[in-house]
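K.L.:
Structure here, sequence nowhere to be found:
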């Protein structure tokens, strides 16, 4: 279980950032992304993807990394990788990310980005890596008997993802805050040890930092409890019917004492732009059956346009590959510039 994190400071800072974004969106460059381990789900959508689209529409520069190297953190091999990478691009575009205004690229295609991992590793201790609660949680759910070096150094690799483009804003859920704090530490230590070069990126918390899966635990592709963006309406209905609730018939919104029921209410509220407390009062004595009916209708109605766009985009896989080709070229140019600056600062520019 991930350690409890005090999210209050990040929430306050997020509120401040929202005001600044409204006033000067051009000040911000966002770096965000996903591992291509499967199709995206509602946890991704409301945790980060929805924010990415919103920020892009507000005029913020958006960089989206498909972290294909990081598939190997908890797997021996990366199976069906090309298809999964393309499927991620498909999810991005169908959700509203515009490749003409955003840079979508893959880890493995940007050599200079990955080379930054070496100097960055020198800026953190083994003890600091071992204390990272997100890594502990990932290790606990790993498919491997032994922890790989890639898993252990995952937060440092993620720091390279963020800092190679000097991103200063990262949309995250609360479980990713420890990773981002380590990125800030690495940036600060590099700047202090060599010369000021990197910003210390801020977290932008989404309105729903953490949605539970259908089994009542964190929604995750690897745990098989996620509602996929690409699922059909019937598949979505079946999953929600099987979602965990509790033994109390009367529906109330009580995140602390009734987390599974509260998560379903929150999901329906997010999809319908409603207040979860009001939804709970409307359902009342209707019980879990009515709750799940309301959630199912809200989710399927909200995702219908996305699913229609996805079906249309899926007919042209060559277009998806061209989006990646252009994004990789742009990311490489940026990474080479940053690496040259790092070499100059470290005195390794021969």
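P.N.:
Noted; the coordinates are in hand. Predicted, not measured: the structure shown is a model, and the values here were computed from it.
K.L.:
rest of the way, CA atoms for contacts and neighbours
P.N.:
Will do.
K.L.:
ok, residue 103 to residue 298 distance?
P.N.:
When distance is defined by CA to CA, to the nearest Å, residue 103 is 31 Å away from residue 298.
K.L.:
between the two, which one's more packed in?
P.N.:
Per other CA atoms under 10 Å, whichever of residue 103 and residue 298 has more neighbours is residue 103, with 22 against 18.
K.L.:
show me the contacts for the more buried one.
P.N.:
Counting by CA atoms under 8 Å, 6 or more residues apart in numbering, residue 103 touches 62, 63, 64, 326, 327, 328, 330, 331.
K.L.:
let's bring in a second model and compare:
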């Protein structure tokens, strides 16, 4: 197998807000991304860069690729293996170190998924249906009909978190209800059968929300994102098509000028500068000058990441081996947890 160089990471400072502090005690974090397409700049500045920082500061990082959960809002998981490998390439390129982080696929850890059965006995259908994320997914579902898997989604996420006894889960505020239900499941299990699971805490991200090129939330499903793996030319084309406004003087005013301010913020994040300083530097250059500056900032910042990704992509056998090794580690953890669950419940092994 070809030896692939260990990735390096140069995240740079964040000009707005501060990254969540690393806990003083030894914590285990569970987080991940659904394999529905390539990661984009919103993922990078919103979560991925901070994951690498936490990993480098000694937090035990578990990264789940929830391939089963792709089916919650669609009838078919298209190009699934390609998307899984693409996620791992993005992780490696950003600086995730498989020697210090456990990267695994949901479907490859049977003991994790077996936890779903006792967990479902601890929550009501009404509690599952009230979850705002489930409501939103149902409203925007790509399925011909809403499946039962959709309603079990919060309990499945609880299994993802609790199988490895994660103590911290990085989320945005819109995902806090998931964590509350996970805490409820852990608490009810412990009360009914005895102490097995910690009640995980929320690690709220203070990273700014990046808008897509159409002015709405950047999303893989909305075709408005700039993928980390995008070429410089593709990046330039996408930024040229980004929504702005008619005012020539560039300013950073997120409430009054969200689209222009979003582009200013993107350049600032890439350069590690204050967005007001970036806006002042462009002055009355207008949207054209703004987009040129953003394009240069993004392509310069992502150039090392893209080079690392391209190097890893030359040896997909290495990438698949990393996934297998992560799956093996996750399985060992899941089997140990399931043994504790069986013992607590008094079931046969």
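P.N.:
Ah, there it is. Only a predicted model underlies this, so the values are computations on that prediction, with no experimental measurement involved.
K.L.:
Just the buried ones out of the contacts of residue 103 of the first structure, please.
P.N.:
62, 63, 64, 327, 328, 331 (16 or more other CA atoms under 10 Å).
K.L.:
Would you mind getting the average deviation of the host helix or strand of the first one from the second structure?
P.N.:
Meaning residue 62 of the first structure. For residue 62 of the first structure, the enclosing helix or strand under DSSP states H and E is strand 61-66. For strand 61-66 of the first structure, the mean distance to aligned residues of the second structure following superposition is 0.8 Å (mean CA distance after the TM-score superposition for the first structure).
K.L.:
and the angle from whichever helix or strand comes after that strand to strand 61-66?
P.N.:
Heading C-terminal from strand 61-66 of the first structure, the first helix or strand you meet, by DSSP H and E, is helix 81-95. With axes from the mean of the first three to the mean of the last three CA atoms, to 10 degrees defining the directions, helix 81-95 of the first structure sits at 150 degrees from strand 61-66.
K.L.:
and helix 81-95 of the first structure, which residues are buried?
P.N.:
Burial within helix 81-95 of the first structure, assessed by neighbour count using 16+ other CA under 10 Å, is assigned to 84, 85, 86, 87, 88, 89, 90, 91, 92, 93, 94, 95.
K.L.:
tell me what the particular helix or strand that has residue 169 of the second structure in it is packed against?
P.N.:
Using DSSP H and E, residue 169 of the second structure falls within strand 168-171. Where contact means 3 or more CA pairs under 8 Å, 6 or more residues apart in numbering; DSSP states H and E, strand 168-171 of the second structure is packed against strand 28-32, strand 201-204.
K.L.:
need those strands in TSV with mean neighbour count, can you?
P.N.:
Shown next, in TSV, are those (neighbours: other CA atoms under 10 Å):
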stretch	mean neighbour count
strand 28-32	21
strand 201-204	18
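K.L.:
can you put those in a markdown table and add distance to residue 174 of the second structure?
P.N.:
A markdown table is the format used below for these (distance: least, CA to CA, whole Å):
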| stretch | distance to residue 174 of the second structure |
| --- | --- |
| strand 28-32 | 15 |
| strand 201-204 | 10 |
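K.L.:
quick one, which of these is nearest to residue 253 of the second structure?
P.N.:
The closest of those to residue 253 of the second structure is strand 201-204. By CA to CA, the value is 24.0 Å.
K.L.:
how close does the helix or strand where residue 182 of the first structure lies sit to the second structure?
P.N.:
Assigned by DSSP H and E, residue 182 of the first structure belongs to helix 177-193. Mean deviation of helix 177-193 of the first structure from its aligned counterpart in the second structure after superposition (mean CA distance after the TM-score superposition for the first structure): 2.1 Å.
K.L.:
which residue numbers in the second structure go with that helix?
P.N.:
Aligned by TM-score structural alignment, helix 177-193 of the first structure corresponds to residues 176-192 of the second structure.
K.L.:
which stretches of the stretch 1-150 of the second structure form helices?
P.N.:
41-43, 49-56, 80-94, 110-114, 116-120, 125-130, 132-139, 148-162 (DSSP state H, counting those that start in this stretch).
K.L.:
For residue 238 of the second structure, find the nearest of those helices.
P.N.:
helix 41-43 (12.3 Å).
K.L.:
Tell me which other helices or strands that closest one touches.
P.N.:
Using 3+ CA pairs under 8 Å, 6+ apart, no helix or strand is in contact with helix 41-43 of the second structure.
K.L.:
How many residues are close by residue 338 of the first structure?
P.N.:
Neighbours of residue 338 of the first structure using other CA under 10 Å come to 21.
K.L.:
Grab the nearest non-local neighbour of it.
P.N.:
In space, and not counting its chain neighbours, residue 338 of the first structure is closest to residue 164: 5.9 Å by CA to CA, 6 or more residues apart in numbering.
K.L.:
Confirm for me that the one you found is in contact with residue 341.
P.N.:
No. In this structure residue 164 of the first structure lies outside contact range of residue 341 using CA atoms under 8 Å: 10.4 Å.
K.L.:
how much space between the residue lying closest to residue 64 of the second structure once chain neighbours are set aside and residue 63 of the second structure?
P.N.:
Nearest residue to residue 64 of the second structure, sequence neighbours excluded (CA to CA, 6+ apart): residue 32, at 4.7 Å. Per CA to CA, residue 32 of the second structure is found 5 Å from residue 63 of the second structure.
K.L.:
tell me the SS of the closest residue to residue 271 of the second structure other than its chain neighbours?
P.N.:
Nearest non-adjacent residue to residue 271 of the second structure, counting by CA to CA, 6+ apart: residue 297, 6.4 Å away. In three-state terms, and counting by DSSP: H, G, I helix; E, B strand; the rest coil, residue 297 of the second structure is helix.
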